[in-house]
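Provided below are the primary sequence and the corresponding predicted coordinates.
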Amino acid sequence: MYKVAWLARLPRGMGQEEARRHWRDVHGPLCLKVPGLERYVQNQVLAPIGTEGVTEGTTGFDGYSCGWWADYGSYADAMRTPQWQELVADGANVFDMDWLWGMSAELDEVVLKEPPANWAGTDQGRFKVVWIVKFRADLDGAKAHDYWTNQHGPLACRIREIGETGAYVQNHAVRAIGADSLPTDEVELGFDGFAECWFEDRAAFEAAMRSLEWRDLVEDGGNLFDMEFLWLGMSAALEERIMR
């Protein structure tokens, strides 16, 4: 599957609830009309995540959407359709379009923990969090992506509420999406990827953050990530809307 993410910030002069409704009820259905789109998920920020868990305050983004196509060719074909152009035109009605530059990317999705089978048809797994990450400036990008998958990721899976009773996906940014909606090396990415975790419920998330394994994970984060970027507004609890 070919996966793309669009990080979003809502216009500051627009009411937040009005913008969220438009995203869900107007922009979302327009996206569903785009040919070839096989999966589509909206994620709207509920609250920031700090070092001690869910907290109050603001985030540097208001959510993100992910779309999946069968392959790159299907995606590229979709970008040339009237349905996609209609969706792009609507973007200015709900998003801060200047902020979006460099904040959309094609992704390499790495599933480190599938959702437990017993979640199917239940409300379990509805508590979702995301950490949008940038690598340390002194690290080689390819080596950083490898470390994230093969060193940092397994540390996260040692946390019971993730590795046994939760779900965990890494999304590695490959290239930015340019003005023509196609991936390009000419636009500098504003992030290197994001990690998504699903927990049985908020209590499970809070238990995870109290664990020794979580402390090990956070300590290791300093080997890889720009921690100031991570904790200052780029981590959040989410409302996940599975549109398709």
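Yep, that arrived. Residues are numbered from 1 along each chain as shown.

CA only for contacts and neighbour counts going forward, please
OK.

This protein: strands as residue ranges?
2-8, 39-50, 53-54, 63-69, 104-113, 127-133, 167-177, 183-184, 193-199, 235-242 (DSSP state E).

so can I have a markdown table of those strands showing mean neighbour count?
A markdown table is the format used below for those (neighbours: other Cα atoms under 10 Å):
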| stretch | mean neighbour count |
| --- | --- |
| strand 2-8 | 22 |
| strand 39-50 | 20 |
| strand 53-54 | 18 |
| strand 63-69 | 20 |
| strand 104-113 | 20 |
| strand 127-133 | 22 |
| strand 167-177 | 22 |
| strand 183-184 | 18 |
| strand 193-199 | 22 |
| strand 235-242 | 21 |
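
Comparison target, given below:
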Amino acid sequence: MIYRSGVFSRKEGLDGETFRQHWTQVHGSLASRMPGLHSYWQNHIIERLYEREGRSHHAIDGISQLAFDDVAAMERAEISPEYAACKLDIPKFQGAITILVLEREEIVPPPALSTPQRKHKLVWVSEARADFRGEALRERWMANAATSLEAVPSPTGFVQNFVTDRSHPVQAGVPSGDIPVEAISELWLSDAAALKSFAESAAGCMFIHRDPLLKPIGIYLVEEVSVR
């Protein structure tokens, strides 16, 4: 299973609530019809807990996650009429967009969809800190994952998503982004307050900001919306 992830900004001049409504009610319905799609998650930013100063890339206002069997299945969906309808809709609410292909490593399986812990999560987008990229980065990070997770108090879910492909830009009349992402991390705790408290704690700083292989670009408290 792979995940096609869009990391994108809001269309200039569009307020946050209009952006949210269009993404969930209009674009979500269009994207959910893509052939071969197993699931579609939208990550709506509730609060920006950290963003690196002096960034040269576009803003991050939303992160999508669409699951396909593999890259070939994703590419078949990209030439479908359903995807063509999505591309026509993109300029109505999105600004620049960086498209990434991700592979997931479930360190701690996420909470069940029916539980209140699933509604909110902490998401951080990171670039590589050293010269390791791709599979070399993944192997080195996974070798120490269990030990690193000891810093997190009672995680109810933790997933590390590694970038495996960035060669599928959207041709939809919006700028193609180039955020240097190597991993997208997802953490679930008991509730939104616990997530924010951890991110701002000394333990959270050690876990996120002092990762020897990954350097955070942005850290966000998000609401996770299941579209399909």
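Arrived safely, thanks for sending. Computed from a prediction, not measured in an experiment: that's the story for all the values here.

thinking again about what came up before, same list (the strands of the first structure) but as a markdown table, adding distance to residue 154 of the first structure.
Listed next are the strands of the first structure as a markdown table, based on distance: least, Cα to Cα, whole Å:
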| stretch | distance to residue 154 of the first structure |
| --- | --- |
| strand 2-8 | 23 |
| strand 39-50 | 21 |
| strand 53-54 | 21 |
| strand 63-69 | 24 |
| strand 104-113 | 8 |
| strand 127-133 | 16 |
| strand 167-177 | 10 |
| strand 183-184 | 30 |
| strand 193-199 | 13 |
| strand 235-242 | 20 |
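
among those, which is nearest residue 142 of the first structure?
For those, the distance to residue 142 of the first structure is smallest for strand 167-177, at 10.3 Å, taking Cα to Cα.

looking at the strands of the first structure, which is closest to residue 121 of the first structure?
Set against residue 121 of the first structure and scored by Cα to Cα, the strands of the first structure come closest in strand 235-242, at 13.7 Å.

how about the closest one, aligned to which bit of the second structure?
Using TM-score structural alignment, the residues of the second structure aligned to strand 235-242 of the first structure are 219-226.

So what touches that stretch?
39-51, 118-125, 192, 195-196 (Cα atoms under 8 Å, 6 or more residues apart in numbering).

which stretch among the strands of the first structure comes nearest residue 26 of the first structure?
Among the strands of the first structure, strand 39-50 comes nearest to residue 26 of the first structure, with 12.5 Å by Cα to Cα.

how big's the offset between that closest one and the second structure?
Superposed on the second structure, strand 39-50 of the first structure shows a mean distance to its aligned partners of 0.9 Å (mean Cα distance after the TM-score superposition for the first structure).

Who are the packing partners of that strand?
On a contact count with 3 or more Cα pairs under 8 Å, 6 or more residues apart in numbering; DSSP states H and E, strand 39-50 of the first structure meets strand 63-69, strand 235-242.

How much space separates the residue lying closest to residue 208 of the first structure once chain neighbours are set aside from residue 205 of the first structure?
Spatial nearest neighbour of residue 208 of the first structure, excluding adjacent residues (Cα to Cα, 6 or more residues apart in numbering): residue 161 at 5.8 Å. The spacing between residue 161 of the first structure and residue 205 of the first structure, counted by Cα to Cα, to the nearest Å, is 7 Å.

Can you tell me how far residue 106 of the first structure is from residue 225 of the first structure?
Counting by Cα to Cα - residue 106 of the first structure and residue 225 of the first structure are separated by 20 Å.
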